[in-house]
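Engineer: the following comprises the amino acid sequence and a computationally predicted model.
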Amino acid sequence: MSFATRTTTTLLRPSRLLITSASRTTPITGRLFSSTAVSMVRISEAIKKDHDDLREAHRRILDATTHDEKVRWRNQFTWELARHSIGEELVVYPAFEEHLENGKAMADHDRAEHQTVKEELAKFENLDPEDPKFSSTLDNLWANLDKHMADEEANDMPALDSALGSEAHSDKLVRSFSRTKKFLPTHSHPNAPDQPPFETAVGLLAAPIDHIRDLFRKFPEDAKTGELPP
């Protein structure tokens, strides 16, 4: 393996696994891990990847033709957005403050935008697709989120990448961001603190409860793998 390549372990959504014996098939709960070799990436690329995943989940909600499909992609969207938002607040925004001249103002602005998104997500994440408020709540949420993501990609992240300098420094931040997301809540908690260390403590308390809740929610890949419904 070259110096510029490392092996990472990626945490996937909690999933129900099946163990088959001669007498019965038993569902058990567990976490899925996958190991892949990836090259160093900049923090702007990692954030853009998360944003693209959110754009895809949003598009899938809009394109879904069945109630079940909409529910699955609503859950996927919630899972992605909750982890991404808190991961930025714990890892990326402190990096703004440390490395950028106007980083404190930039971080405070982005945290305020996150708070609006969290409040909208808290309203949306349990709405039934047949609820009259489903589409309008998603539209309001997406309008705020889309603007926030575009601004980060055009201004915030290029500035941070430039300040970090070498690819290795940026890659170190990416690894911290990726590790942190493994232990974060997967649902919206708009009343929780939005800065470390208090956000870290609250997140660690909320995450196990959220992960248990996720075991009883349907996700897109469940339909593909044939898992038993919760």
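Structural biologist: Arrived safely. Please read these numbers as outputs of a predicted model, since none were measured by experiment.
Engineer: going forward, measure contacts between C-alpha atoms and count neighbours the same way
Structural biologist: Fine.
Engineer: so Phe124 makes contact with Ser136?
Structural biologist: No. When contacts are counted by CA atoms under 8 Å, Phe124 is not listed as touching Ser136 (9.5 Å).
Engineer: the two - which one has more neighbours?
Structural biologist: Phe124 (23 against 12; other CA atoms under 10 Å).
Engineer: how about the nearest residue to the more buried one, chain neighbours excluded?
Structural biologist: Closest residue to Phe124 apart from its sequence neighbours, by CA to CA, 6 or more residues apart in numbering: Thr137 at 6.1 Å.
Engineer: try it against this one:
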Amino acid sequence: MTRISDAVKHDHALIQRAFHQLREADPDARKPDEFVWALDRYLIVEDLVVSPALDNHIAKGKERHRRLSEDVDSINEKLRHMQAYKPAEASFDTSLSAIWVDLEPHMREETVTSGDLGLLEASLSREASESLGRRYEDIRELLQRPYGEDGVPDQRTLTAILEMPREELMVKLGVSGE
């Protein structure tokens, strides 16, 4: 079974790969959808699973949740800003780099032993971590499943998901708050 930290690290690797592929692609041939969707899906699932777990299972969890929410808000804001530009525009590159400035330290800090995931794992039994990991993967799969071969929704669907209030999204996914 997958522990919660392994599930999150798996998403980190997907996001990093999509980022580097986007960054290295010919600007005229870039397709940012895979990166945008991998990052958005991660941010949504982290908000629905990891943040509540921090609140409930670690010391100063509410403070860490608040900091995590600030990271998510900043990354989301920069991601929306990037989407305002065509992939071949210089402003797209600048916006993509700005996302990475927030995202890379967030992922690195989250996975160190003293980071959110390390503290969360230390506070959970193996079974509880695996249960949380299963929940994380189940929600990620629910967000992934209906969208074609590469798992990227069309622009209309993506916009609807991203603009949906958290509570409404939780109801549609059949997820209750922890």
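Structural biologist: Noted; the coordinates are in hand. Every value quoted in this text rests on a predicted model; they were computed, and no experiment measured them.
Engineer: now what about the TM-score between them?
Structural biologist: After superposition, the two chains reach a TM-score (TM-score structural alignment, normalised by the length of the second structure) of 0.79; 157 aligned residues with a CA RMSD of 2.2 Å.
Engineer: what's the nearest residue to the residue most central in space within the second structure if we skip its chain neighbours?
Structural biologist: In the second structure, the centroid-proximal residue (CA atoms, centre = their mean) is Tyr42; its distance is 2.0 Å. Nearest residue to Tyr42 of the second structure, sequence neighbours excluded (CA to CA, 6+ apart): Asp11, at 6.5 Å.
Engineer: what lines up with Arg140 of the second structure in the first structure?
Structural biologist: Correspondence of Arg140 of the second structure to the first structure, assessed by TM-score structural alignment: Lys181.
Engineer: what does Phe35 of the second structure give?
Structural biologist: Residue pairing (TM-score structural alignment): Phe35 of the second structure is matched to Phe77 of the first structure.
Engineer: mind checking how far that match is from Arg179 of the first structure?
Structural biologist: Relative to Arg179 of the first structure, Phe77 of the first structure is positioned 20 Å away (CA to CA, to the nearest Å).
Engineer: neighbour-wise, which of these two wins?
Structural biologist: With neighbours defined as other CA under 10 Å, Phe77 of the first structure and Arg179 compare such that Phe77 has more, 23 against 16.
Engineer: who are the packing partners of the helix or strand where that one lies?
Structural biologist: Using DSSP states H and E, Phe77 of the first structure sits in helix 67-87. When contacts are defined as 3 or more CA pairs under 8 Å, 6 or more residues apart in numbering; DSSP states H and E, helix 67-87 of the first structure sits against helix 43-63, helix 103-124, helix 167-181, helix 220-225.
Engineer: among the ones you listed, which comes closest to Thr10 of the first structure?
Structural biologist: helix 167-181 (8.1 Å; CA to CA).
Engineer: which other residues reach the next helix or strand after the closest one?
Structural biologist: Of the helices and strands lying after helix 167-181 of the first structure in sequence (DSSP H and E), the nearest is helix 198-214. Contacts to helix 198-214 of the first structure, defined as CA atoms under 8 Å, 6 or more residues apart in numbering, come from residues 14, 90, 183-187, 192-193.
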